[in-house]
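1. coords please:
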Amino acid sequence: MPAYATAVFDLDGTLLDTLEDLMLSVNAALASQGLPPRTLDEVRRFVGNGIRLLVRRAVPAGTPAEQEAAVFDAFRAHYAAHCEDHTGPYSGIPELLAHLRDAGVALAVVSNKGDFAVQELVGRQFPGAFDAVLGECEDRGIRKKPAPDMVEAALARMGASREGLVYIGDSEVDVQTAANAGCPCLSVAWGFRSRAQLVEAGATTIVNTPAELERVLLGDTPRPPA
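-> This is a model prediction of the structure:
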């Protein structure tokens, strides 16, 4: 029997390496307003709380609100057209998802990325792999992470109970989301945050590879410490 009945995954930095496309769209949007570009490491630090905060962090301090809004609109348009130029699953992730489905584990994705991009990316990169997929949808009264709302909405869509629930992510936002949802968190070491940052955020279980994550989820190995 699997160790968990339901696995809810973060998307960026957990299932998909999206960082280069995010950086390119950020810099295209900044350039459209004559603003300086950001580095890959800067964008890595800025992601995790949704695209509106990503843009707010990317524009220079003191940028007028109307110019920030123009950058946001330019980012959405560019990312919608280019979100898969360099994006793909981390090595071993497709096999992990297939093995979890074969074992009867219910699977969901919840992401603070705009829902338009989440649905596009998951539908194309992981067709048929997930039972529920949610991007940012605060206009529907579902607060973004680290509030527990997205996890709860995913459970409702799947008709799944909280028993046997686990949350998997790569950042401090994900650690806090799991805490707020009252479920265990498995943190992945291959994403957008370092092991030291995860430990500082309160991660208690960190896995190094998708194969190790699979063994923990299916109950084939003890949970590794942080």
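2. C-alpha from now on. contacts and neighbour counts both.
-> Noted.
3. Give me the residues contacting the longest helix along the chain.
-> Assignment by DSSP state H gives helix 65-82 as the longest helix of the chain. With contacts defined as C-alpha atoms under 8 Å, 6 or more residues apart in numbering, helix 65-82 is touched by 21-22, 25-26, 28-30, 32-33, 51-52, 55-56, 59, 116-117.
4. Let's see that with 7 Å instead.
-> Helix 65-82 is contacted from outside by 21, 25-26, 29-30, 33, 52, 55-56, 59, 117, using C-alpha atoms under 7 Å, 6 or more residues apart in numbering.
5. Now for these: which two are most distant?
-> Q33 and A117 (22.8 Å; C-alpha to C-alpha).
6. who's more crowded, the two?
-> A117 (20 against 14; other C-alpha atoms under 10 Å).
7. ok, now which ones touch that one?
-> A80.
8. helix or strand right after whichever strand or helix holds it?
-> Assessed by DSSP states H and E, A117 sits inside helix 115-125. Note on helix 115-125: by DSSP H and E, the next helix or strand toward the C-terminus is strand 132-136.
9. now the following helix or strand past that next one: how far from the chain's centre is it?
-> Using DSSP H and E, the helix or strand that directly follows strand 132-136 along the chain is helix 149-158. Distance of helix 149-158 from the chain centroid (C-alpha atoms, centre = their mean, to the nearest Å) equals 15 Å.
10. And the residue of the chain most remote from its centre, how close does it get to L24?
-> Distance from the C-alpha centroid of the chain, by C-alpha atoms, centre = their mean, peaks at G34 (29.6 Å). Look at G34 and L24: by C-alpha to C-alpha, to the nearest Å, they are 15 Å apart.
11. Proceed likewise with the subsequent sequence, for comparison:
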Amino acid sequence: MKFRSITFDLDGTLLDTVADLAEACRLMLAELEAPPRSEAEIRRFVGRGMVVLVERCLTWTTPPDAALLARGIAAFQRHYATVNGRLAQFFPGVREGLAAWQATGLPLAVVTNKPAAFTGPLLERTGIAHYFSAVVSGDTTPHRKPHPAPLLHACAALGVDPAANLHIGDSKHDIETARNAGCAVYCVPYGYNEGEPLRAADCDALVADLGVALRLAHSA
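-> Okay, the predicted model is just below:
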């Protein structure tokens, strides 16, 4: 295999975390006495990190003012810390796929826009933290995806040139991040991508699950 390391997006690629996020948003909005959002709306809002998620929840006609946004972020963080990982589900093939990737002996890492305070607990509560040699969260570097800094940071931590890394994600932001960092990128079609379908033409491959990604990588 030409790849020397593998990086994975988290929300929408490994875990379906919308139920957790929707519950935290529900509690936040209730605390602020704001109108509720549906789980379908939350699914479309996910992808650009916590602050944007909260802002989208609070935006009906115009973006919230700074004070309301700050209150929303604080409330969301408090509620999400409680529900994080409780309702999250693995996407099909993820458990088997991670085990198969680990068996290759290649170093694996997570690169996510989720803040570190939530990333570590989520990986531990779902029992997959041991698969990863490095974890890069949304506040690990000064920039978040789609800036290349998080992915470059992960490659450096794994001791691998970005050109030899394969990134696996679920959104246009993962594709842009990988392109910016000089990595190959495979995408799964079942994630969030802000409600828009992914096209195979936009990435190096559109794969049904992590097992398919591994078989394709062996022939790349």
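12. Superposed, what's their TM-score?
-> Once superposed, the chains reach a TM-score of 0.91 (TM-score structural alignment, normalised by the length of the second structure), with 217 aligned residues with a C-alpha RMSD of 2.1 Å.
13. Can I take it that the residue farthest from the centre of the first structure is in a strand?
-> No. Assigned with DSSP: H, G, I helix; E, B strand; the rest coil, G34 of the first structure falls outside any strand and is coil.
14. Tell me which residue of the second structure lines up with it.
-> Taking TM-score structural alignment, G34 of the first structure has E33 as its aligned residue in the second structure.
15. Just say helix, strand or coil for C183 of the first structure.
-> C183 of the first structure - assigned by three-state DSSP - is coil.
16. That one: how many residues sit nearby?
-> There are 16 residues near C183 of the first structure, going by other C-alpha under 10 Å.
17. Can you point out the buried residues in stretch 68-85 of the first structure?
-> Using 16 or more other C-alpha atoms under 10 Å as the test for burial, stretch 68-85 of the first structure gives 68, 71-72, 74-76, 78-79, 82-84.
18. cool, and stretch 100-108 of the first structure?
-> In stretch 100-108 of the first structure, residues buried by neighbour count (16+ other C-alpha under 10 Å) are 100, 105-108.
19. residue contacts, Y4 of the first structure?
-> Taking C-alpha under 7 Å, 6+ apart, one finds 164-166, 217 in contact with Y4 of the first structure.
20. Mind filtering the residues you listed down to those shared with the second structure?
-> Of the contacts of Y4 of the first structure, the ones still in contact in the second structure (both residues aligned by TM-score structural alignment, their matches' C-alpha atoms under 7 Å) are 164-166.
21. Now list the buried members of these.
-> Looks like those have 165-166 buried, using 16+ other C-alpha under 10 Å.
22. Now, the kept ones among the contacts of Y4 of the first structure that are in strands?
-> Cross-referencing these against strands under DSSP state E gives 165-166.
23. now the kept ones among the contacts of Y4 of the first structure as a markdown table including distance to V151 of the first structure?
-> Output for these, formatted as a markdown table (distance: C-alpha to C-alpha, whole Å):
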| residue | distance to V151 of the first structure |
| --- | --- |
| G164 | 13 |
| L165 | 10 |
| V166 | 10 |
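24. any idea which of the kept ones among the contacts of Y4 of the first structure is closest to R44 of the first structure?
-> Among those, and counting by C-alpha to C-alpha, the member closest to R44 of the first structure is V166, at 24.9 Å.
25. quick one on the thing from earlier: in terms of distance to A3 of the first structure, which of the contacts of helix 65-82 of the first structure ranks first?
-> A117 (31.1 Å).
26. Would you mind finding the match for that closest one in the second structure?
-> Under TM-score structural alignment, A117 of the first structure pairs with F118 in the second structure.
27. returning to that earlier point: pull up the gap between the residue farthest from the centre of the first structure and T63 of the first structure, please.
-> In terms of C-alpha to C-alpha, G34 of the first structure sits 12 Å off from T63 of the first structure.
28. Same check on D10 of the first structure?
-> The value you get for D10 of the first structure to T63 of the first structure, if C-alpha to C-alpha is used, is 31 Å.
29. With A179 of the first structure instead?
-> 35 Å.
30. Please apply the same query to R57 of the first structure.
-> 10 Å.
31. Please say which of these two ends up with more neighbours.
-> When neighbours are counted by other C-alpha under 10 Å, R57 of the first structure and T63 differ, and R57 comes out ahead with 15 against 12.
32. residues near the residue nearest to G93 of the second structure when sequence neighbours are not counted, how many?
-> Spatial nearest neighbour of G93 of the second structure, chain neighbours left out: D209 (5.9 Å); criterion: C-alpha to C-alpha, 6 or more residues apart in numbering. D209 of the second structure has 21 neighbouring residues, counting by other C-alpha under 10 Å.
33. again with L198 of the first structure
-> That count, for L198 of the first structure with other C-alpha under 10 Å as the rule, works out to 23.
34. Run a quick check on it versus V173, I expect a contact.
-> No. Using C-alpha atoms under 7 Å, L198 of the first structure makes no contact with V173, being 9.9 Å away.
35. corresponding residue for V160 of the second structure in the first structure?
-> Under TM-score structural alignment, V160 of the second structure pairs with A160 in the first structure.
36. and if you look at A75 of the second structure?
-> Per TM-score structural alignment, A75 of the second structure is aligned with A74.
37. State the distance from that match to R143 of the first structure.
-> Counting by C-alpha to C-alpha, the gap from A74 of the first structure to R143 of the first structure is 24 Å.
38. Kindly report the same for G92 of the first structure.
-> Counting by C-alpha to C-alpha - G92 of the first structure and R143 of the first structure are separated by 31 Å.
39. likewise V207 of the first structure?
-> 28 Å.
40. More neighbours: which of those two?
-> More neighbours surround V207 than the other of V207 of the first structure and R143, with 23 against 15 (other C-alpha under 10 Å).
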